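In: heads up, no residue letters with this:
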């Protein structure tokens, strides 16, 4: 196991602990008991990012432990600002103060990643019916999830993430989905699209 693999393993261990112990307004969600699905999805994300991104995020997780905060709670809370505004208003006092510097970086990340999302949905319309949607106006789940995720990262992690994705000459969203289905034993995205 190399250094990046060790970093990812530690990230996944911490994230699962935080995720499975989240308290939800509507009670415990089924996905909080599905560790295998969680690990497939999250490992596919981290494995496709640079060691520097992963290491910076791991430091975020360690800092969260020190400050007794839960970045996964923050992620889903920030998503609710777009999907369940009334519920968000009840919990927003538990979130860190808005960081305008970070928000500007996230906007640049959003522009790049949402273009990849659109390309993926256009290329794989059948698969896209089973993933986070992008065509439900401004509160589309893919966009809400992206913003929620990145607001839970530190400014530094977002900056490193932005610099990394600017170097890519492929669609990162497609690559992550491709890895997810491979880990589930399916051949590839084109085969899956053709079978639906």
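Out: Received the coordinates, thanks. Everything numeric here is computed off the predicted structure, so don't read it as measured data.

In: Going by C-alpha atoms from here, please, whenever you check contacts or count neighbours.
Out: Fine.

In: give me every residue that touches residue 69.
Out: Residues near residue 69 by Cα atoms under 8 Å, 6 or more residues apart in numbering: none.

In: Second structure follows, compare the two:
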């Protein structure tokens, strides 16, 4: 697999993924009715674009293929993500209503999901130490925080990671291990893009103004 030929091609691939995810998001049926965030394209786009801005080309290409494969098989990856989250936020409902309809991950995939999510939690903890006000504006970090009524970074990550193909998970895990070895924080990379899309000059600027 080769990377993109230039930044324009990479950006087009990212935007194509986000549009497919938005279309899937529109078809998610919430227990309490349609959620307000389903009408908020701007926030959705910023959140998803910020995430993919921190990925390498191989991850983007692999996940683009995941979305195309899912659509061709009638799967809604966004709906599956939220369903997988309910395994932690509402386990009784998940067991009774959802589990039998969900894809089953093998042990190798589950181990990759766990290792990637551990890294992401560690990154968020490091970010919270450096930028506490910025961190407080986001999700709780660990799954214990789900009780607050807001889905934690850990639970959200596991729900989303479980929708990825094995190839995407392997590429993600390789990337995580490279970042860890280099002392790089993926959460900081994502937030750097995110705060700039919201109009701040930098993470430090956002922290000072929050």
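Out: Sure, I can see it. All values derive from a computational prediction rather than experimental measurement.

In: average distance between the helix ranked longest in the first structure and the second structure?
Out: Ordering each helix of the first structure by length in residues (DSSP state H) puts helix 100-123 first. Helix 100-123 of the first structure differs from its equivalent in the second structure by a mean of 1.1 Å after superposition (mean Cα distance after the TM-score superposition for the first structure).

In: so where in the second structure does the helix or strand just after that helix end up aligned?
Out: On the C-terminal side of helix 100-123 of the first structure, the nearest following helix or strand under DSSP states H and E is helix 125-128. Aligned by TM-score structural alignment, helix 125-128 of the first structure falls on residues 132-135 of the second structure.

In: Return the list of helices and strands in contact with the longest helix of the first structure.
Out: With contacts taken as 3 or more Cα pairs under 8 Å, 6 or more residues apart in numbering; DSSP states H and E, helix 100-123 of the first structure sits against helix 125-128, helix 141-151, helix 155-165, helix 172-183.

In: Could you check the angle that helix makes with helix 141-151?
Out: Angle of helix 100-123 of the first structure versus helix 141-151, following axes from the mean of the first three to the mean of the last three Cα atoms, to 10 degrees, is 150 degrees.

In: Translate residue 3 of the first structure into the numbering of the second structure.
Out: Counting by TM-score structural alignment, the partner of residue 3 of the first structure is residue 9.

In: Residue 152 of the first structure too?
Out: Using TM-score structural alignment, residue 152 of the first structure lines up with residue 163 in the second structure.

In: and the gap between that match and residue 43 of the second structure?
Out: Going from residue 163 of the second structure to residue 43 of the second structure by Cα to Cα, to the nearest Å gives 22 Å.

In: do residue 152 of the second structure as well
Out: 18 Å.

In: Looking only at neighbour counts, state which of those two leads.
Out: residue 152 (24 against 15; other Cα atoms under 10 Å).

In: Enumerate every residue touching the more buried one.
Out: Contacts of residue 152 of the second structure (Cα under 8 Å, 6+ apart): 139, 140, 141, 142, 143, 144, 145, 146.

In: Kindly report the same for residue 127 of the second structure.
Out: By Cα under 8 Å, 6+ apart, the neighbours of residue 127 of the second structure are 135, 187, 188.

In: Adding neighbour count and distance to residue 107 of the second structure, write the residues you listed out as JSON lines.
Out: Output for these, formatted as JSON lines (neighbours: other Cα atoms under 10 Å; distance: Cα to Cα, whole Å):
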{"residue": "135", "neighbour count": "19", "distance to residue 107 of the second structure": "32"}
{"residue": "187", "neighbour count": "20", "distance to residue 107 of the second structure": "26"}
{"residue": "188", "neighbour count": "17", "distance to residue 107 of the second structure": "30"}
